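Q: Predicted structure and sequence below. I'll ask about it afterward.
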Amino acid sequence: MGKAGGYIGKWNSLSGYGKITFLKSVFCLLWIKAGLSLLSFSTFRKFFHKLTGNQTSKEFSQEQIDMTVWAVDTAANLLPLELLCLPRALATKYLLRGAPSLTLEIGVEINPAKKFEAHAWIEKNGTIIIGDWPTSISYQRLWVWE
């Protein structure tokens, strides 16, 4: 059965919430990728802000957060598109919108010997929940998108 069998087995083991979260992740990643590809970043940011702004505060359990992160990462790995850190962070931020303790962080690598590298990640109360990087890399925050 191989890899496909593993995915089918995982799908079958998911709760209803897990399946819905995974399908929402697929849809969310696709529209974010389309938006980032077709719109200027400024226009996309305004559109994204309208979709995520004015949400009532909502707390998510750690299990819901973990399931959302798993669903976004898995969907991003399975879709035949290049979905790196920014679309993953934006999808997670959107799916967990209303959570007051989540911030989308954007930074650059501090290493003069390398070319410019940027990275995006989501933090909850200072702890990275998606977009973690190896300890050998250090990113300097440039922008926090709350």
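A: Everything's here; your move.
Q: make it CA atoms for all contacts and neighbour counts henceforth
A: OK.
Q: What is the longest helix anywhere in the chain packed up against?
A: Longest helix of the chain, by residue count under DSSP state H: helix 16-38. Using 3 or more Cα pairs under 8 Å, 6 or more residues apart in numbering; DSSP states H and E as the contact test, the elements touching helix 16-38 are helix 62-78, helix 85-95.
Q: Would you mind pulling up the elements that the next helix or strand after the last one packs against?
A: Translated: helix 85-95. Once the chain leaves helix 85-95, the next helix or strand it forms, by DSSP states H and E, is strand 102-109. Using 3+ Cα pairs under 8 Å, 6+ apart, the elements in contact with strand 102-109 are helix 85-95, strand 118-124, strand 139-145.
Q: let's bring in a second one:
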Amino acid sequence: MKQILKFFRVPPTDRYLLVKSAFLLGVIRLGLSLFPLKRLLGLVGSVKHELTEVSSADNISSNRIAWAVEVASRYVPFATCLTRALVVQMLFTKEGYPAHLCIGVAKSKEDRLEAHAWVESEGRIVIGGLKDISRFNLLPPLEGERP
């Protein structure tokens, strides 16, 4: 109940952004479970291309986009770092902000392979930042992803 009250206390533009983020997180999450990553990136790439054709009158700040995706992801089951990164990349593209999807891999202390995704824009990490992000080896861009 507290979350619902909090939701209605935020400005209408933020509410809209939260709902849009939650919807996209759900769609991308579902897509990740149904399609191979390369295929999903191709689909997301074509959607991003279409989104840039639409002029946006919203002028949403990049910080608000990252905030909305981070908050909405708490309420979308299994919204992983990759899910959040793909949604931020889509929304940044729509708003005209540069966004580069980064996927890295590293070995954990237990000698297991770990992967992490984040988005960089204008030299800074906008979502998915970790204290030890430098330990991840960046993978080359995948097909369908436009750097």
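A: Looks like it came in fine. This is a predicted model, so every value here is computed, not measured.
Q: deepest of the helices and strands packed on helix 16-38 of the first structure, which one?
A: Using mean count of other Cα atoms under 10 Å, the stretch among those with the largest mean neighbour count is helix 85-95, at a mean of 23.
Q: Which stretch of the second structure lines up against that one?
A: Using TM-score structural alignment, helix 85-95 of the first structure corresponds to residues 81-91 of the second structure.
Q: Just confirm residue 115 of the first structure is within a strand.
A: No. Per DSSP: H, G, I helix; E, B strand; the rest coil, residue 115 of the first structure lies outside any strand segment and is coil.
Q: quick one: what's aligned to it in the second structure?
A: Checking TM-score structural alignment: residue 115 of the first structure goes with residue 112.
Q: Please tell me how far its match sits from residue 106 of the second structure.
A: 8 Å (Cα to Cα, to the nearest Å).
Q: Settle it for me: which of the two has more neighbours?
A: Applying other Cα atoms under 10 Å to residue 112 of the second structure and residue 106 shows that residue 106 carries more neighbours, namely 17 against 8.
Q: got a list of contacts for the longest helix of the first structure?
A: 11, 44, 67-68, 71-72, 75-76, 79, 83, 87-88, 90-91, 94-95 (Cα atoms under 8 Å, 6 or more residues apart in numbering).
Q: quick one: that helix to the second structure mean distance?
A: Averaged over the aligned pairs, helix 16-38 of the first structure sits 0.7 Å from the second structure after superposition, using mean Cα distance after the TM-score superposition for the first structure.
Q: which part of the second structure lines up with that helix?
A: Counting by TM-score structural alignment, helix 16-38 of the first structure sits on residues 12-34 of the second structure.
Q: could you measure the closest residue to residue 75 of the second structure other than its chain neighbours against residue 134 of the second structure, distance?
A: Leaving aside its sequence neighbours, residue 75 of the second structure sits nearest to residue 22 (Cα to Cα, 6 or more residues apart in numbering; 7.7 Å). Here residue 22 of the second structure is placed at a distance of 29 Å from residue 134 of the second structure (Cα to Cα).
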